[in-house]
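Colleague: next one to model:
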Amino acid sequence: MMTGHDTDEGGNETADPRARRAGERDAFAIVGRVATVTAILMYVSYIPQIIGNLHGDKSSPVQPLVAAINCTLWVVYGFFKKERDLPVVIANLPGILFGIFAALTAF
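Modeller: So this is what the prediction gives:
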């Protein structure tokens, strides 16, 4: 019988599904924000590599160049999909800039 509530494995009624979905949305929003911040930090971490490259301690340009290409694809995806995904765009923009700069300074 449909009561508007879900049941657990024991057949006991659980909280309103709308409340559960709202809680899931809140949790996903938090995860999305944390993921955006950690992605930005990941690309900002190229700064020591860039400084080393500029001081003559050259490193391989391959990884930052591939990261810049990957980030470019994600920015295009997030910006041009039907419902823009701005956290994806924001998280990957620094990767384009820092990845290209780190790759260029490696030469």
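Colleague: use CA for all of it now, contacts and neighbours both
Modeller: OK.
Colleague: what helices and strands are in contact with the top helix by length along the chain?
Modeller: In the chain, ranked by residue count with DSSP state H as the criterion, the top helix is helix 17-44. Packing contacts for helix 17-44, counted by 3 or more C-alpha pairs under 8 Å, 6 or more residues apart in numbering; DSSP states H and E, involve helix 86-105.
Colleague: roughly how far out does the helix it packs on sit from the chain middle?
Modeller: The chain centre lies 12 Å from the centre of helix 86-105; the measure is C-alpha atoms, centre = their mean, to the nearest Å.
Colleague: just stretch 99-107 next, same as before
Modeller: 22 Å.
Colleague: show me which positions of it end up buried.
Modeller: G99, I100, F101, A102, A103, T105, A106 (16 or more other C-alpha atoms under 10 Å).
Colleague: let's see this one next to it:
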Amino acid sequence: MLGWLGTLLSVIMYVSYVPQIMGNLHGHKTFFLQPLAATVNCAIWTSYGLLKEKKDYPLSAANLPGVIFGFLATVTAF
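Modeller: Just a heads-up that it's a prediction; the model follows:
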């Protein structure tokens, strides 16, 4: 139960990239390094959770939005 609560909070944290992405798309560019670091970090944790012998779905589900939204924030910052 605690794992899924952490998952929910992580998803909320990474969805918070949406305003940054929107700002980037409207010409208010932000620095790309933080979302790029989040993308790489979340990709590693997502992979780790899915590649373990005993799958850790809350861990992977918590970090997958970070891969998606972090990547979008990075790409739109350029």
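Colleague: just to revisit the earlier point, after the longest helix of structure 1, which helix or strand is next?
Modeller: Going down the chain from helix 17-44 of structure 1, the next helix or strand is helix 47-54, by DSSP states H and E.
Colleague: quick check: that following helix aligns to which part of structure 2?
Modeller: Alignment note (TM-score structural alignment): helix 47-54 of structure 1 is matched to residues 18-25 of structure 2.
Colleague: translate V89 of structure 1 into the numbering of structure 2.
Modeller: By TM-score structural alignment, V89 of structure 1 lines up with S60.
Colleague: what sits against that match?
Modeller: W45, T46, S47, Y48, G49, L50 (C-alpha atoms under 8 Å, 6 or more residues apart in numbering).
Colleague: so the aligned partner of the fourth one in structure 1, which state does it fall into?
Modeller: Residue correspondence to structure 1 (TM-score structural alignment): Y48 of structure 2 is matched to Y77. Three states are possible here, and by DSSP: H, G, I helix; E, B strand; the rest coil the one that applies to Y77 of structure 1 is helix.
Colleague: one step back: adding distance to Q49 of structure 1, write the buried residues of stretch 99-107 of structure 1 out as CSV.
Modeller: As requested, these are exported to CSV (distance: C-alpha to C-alpha, whole Å):
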residue, distance to Q49 of structure 1
G99, 10
I100, 12
F101, 10
A102, 7
A103, 10
T105, 9
A106, 9
